[in-house]
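Chemist: below are the sequence and a predicted model for it; my questions follow.
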Amino acid sequence: MLVFRASKDRGAASFGWLNSKHTFSFGRYYDPTQMGFSALRVINDDEVAPAAGFDTHGHQDMEIISYVLQGEIAHKDSAGNIKTLPAGEFQLMSAGKGIYHSEFNASDSNNLKFLQIWIQPNQFGGAPGYQQKAFERQNGLNLIISPDGRDGSLQMKQNAFLHQLILPQGEQLALPVQADRRYYLHLITGSLQLGEQRLQPGDGIKVAQLSSLSAEALEGPVEALWFDLP
């Protein structure tokens, strides 16, 4: 099963300082057919004006991933973390029993673009956690997040994996899929053929009940996020 989600069909939010596209229901955008997929609950494609951002707010029992596409995030939280997250780096904040944080555009002159992703955990309560790392961008699938922190990846409280997919134009890759797992692909750059579906930036696709699947970079380089979900 492949279920396509076109970029143009995502929910939209605009507050002057923030323009956002919502893959799944979030905030004022509600679509009962788009409430997440498996443990994946949120993919927000955010663009934040200079020196603006999200004031201090709280989360509980959620795995929150930020991936910066352009600019830098100034992060501060109630666990004492004061960090700057530059373009190309991944951040994973485990909310646990509760955490408060703020996220601001660290620049006074340039817009910030980043993906905000929420994954529902399979462990609840416990102390909040913070992880941040830059990964090498190698062709193929690059492991970013796993349940056990294998191979230097960030560790998440869920039986799920996040890979960064990098493909030069014209290159093909057989994606590792199992019929009893679910997968989601979000395309960031390039043009990608996934099975019989062609994707453009901002598009996504749900994958389930498949034992084989191939990807081809039609226009590149392709960058995408590949979620392996329970």
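Modeler: Nice, I can see it. Residues are numbered from 1 along each chain as shown.

Chemist: when you work out contacts or count neighbours from here on, use the C-alpha atoms and nothing else.
Modeler: Noted.

Chemist: grab the longest strand from this protein for me.
Modeler: Assignment by DSSP state E gives strand 213-229 as the longest strand of the chain.

Chemist: next one for the comparison:
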Amino acid sequence: MFTLHRAEDRFQTRTDWLDSRHAFSFAEHFDPARLGFGPLRVVNDDRIAPRSGFPPHAHRDMEILTWIVSGSLTHEDSEGHRITLGPGHAQRMRAGRGIVHSEMNLDATRPLHLLQIWIEPAQRGLVPGHEERLFTLAPGQVVVVASEDGAEGGLSIARDARVLALRLERGDRHPLVLDPARSAWLQVVQGAGRIGTTALAAGDALAVEDESGLEIEATAPLELLVFDLSPRA
């Protein structure tokens, strides 16, 4: 079975430089029924104005993934990492026992669009770390963006989970093979599609349980992130 979560039902934070949509409870937005989905705690869809961003702030005990949709992000942290990421880049920051970082859009004219994902690690107090990779999404090809210990060629995360990316052209169909003993969260990044009679637009998500597979059809060029998650506690 799956549960549809519409883009317009997400929490929203708006400032003069940020438009952020939150799939789950985040910051001042709180709903005890929306604390996450298994180990997936945050899926934020952020649009950041030019010459703006998040100044230095602290995190701990979270695997934080950033997926760049458009624009460029400059990341700097207390472990000495400084890097600028563009479309197709994914970054994993292991907050572990504590890390401070900033995330800035230093471009003078172009806005930045990214998804930030927080996954709860299986163990607390890990050594902080950072990893990034550039991924090429060929239409119809599933790419492993992250997996436990990076065993499948993606970024490494300290959790029994996988993050997959898929891009489809309009009219393409693609089967998603799932394990019914696990759960999955499907996040539409860009474009539109449908699963059966359920239409999906950018920002929509599906929470999936007890399914062995789904077929998605792109009704417009489509980009999708799939979170394959360990059984819910």
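Modeler: Received the coordinates, thanks. No experiment lies behind these values; they were computed from the predicted model shown.

Chemist: where does the TM-score land?
Modeler: Superposed pair, TM-score by TM-score structural alignment, normalised by the length of the first structure: 0.96. Supporting alignment: 229 aligned residues with a CA RMSD of 1.2 Å.

Chemist: picking up where we left off before, quick one: distance of the longest strand of the first structure to the chain centre.
Modeler: 14 Å (CA atoms, centre = their mean, to the nearest Å).

Chemist: buried set for it?
Modeler: 215-229 (16 or more other CA atoms under 10 Å).

Chemist: could you identify the most distant pair in those residues?
Modeler: 219 and 229 (27.1 Å; CA to CA).

Chemist: mind listing what residue 111 of the first structure touches?
Modeler: Contact analysis of residue 111 of the first structure by CA atoms under 8 Å, 6 or more residues apart in numbering lists 47, 48, 49, 50, 70, 71, 105.

Chemist: how near is the fifth one to residue 87 of the first structure?
Modeler: For residue 70 of the first structure, the distance to residue 87 of the first structure equals 5 Å [CA to CA, to the nearest Å].

Chemist: what do you get for the second one?
Modeler: Here the distance between residue 48 of the first structure and residue 87 of the first structure works out to 14 Å (CA to CA).

Chemist: more neighbours: which of those two?
Modeler: A count of neighbours by other CA atoms under 10 Å puts residue 48 above the other of residue 48 of the first structure and residue 87, at 23 against 17.

Chemist: isn't the more buried one up against residue 18?
Modeler: Yes - with contact defined as CA atoms under 8 Å, residue 48 of the first structure counts as touching residue 18 (4.8 Å).

Chemist: about what we covered before: nearest to residue 163 of the first structure, of the contacts of residue 111 of the first structure?
Modeler: Of all the contacts of residue 111 of the first structure, residue 163 of the first structure sits closest to residue 70, with 19.4 Å by CA to CA.

Chemist: and that closest one, how many neighbours does it have?
Modeler: For residue 70 of the first structure, the neighbour count with other CA under 10 Å is 15.

Chemist: of the contacts of residue 111 of the first structure, which is the most crowded?
Modeler: residue 105 (25 neighbours).

Chemist: ok, it - contacts?
Modeler: 48, 49, 50, 51, 52, 53, 71, 72, 73, 74, 111, 112.

Chemist: how near is it to residue 87 of the first structure?
Modeler: 12 Å.

Chemist: what do these two both touch?
Modeler: Common neighbours of residue 105 of the first structure and residue 87, using CA under 8 Å, 6+ apart, are 71, 72.

Chemist: correct me, but residue 140 of the second structure touches residue 174?
Modeler: Yes - at 6.8 Å, residue 140 of the second structure and residue 174 qualify as touching, with contact defined as CA under 8 Å.
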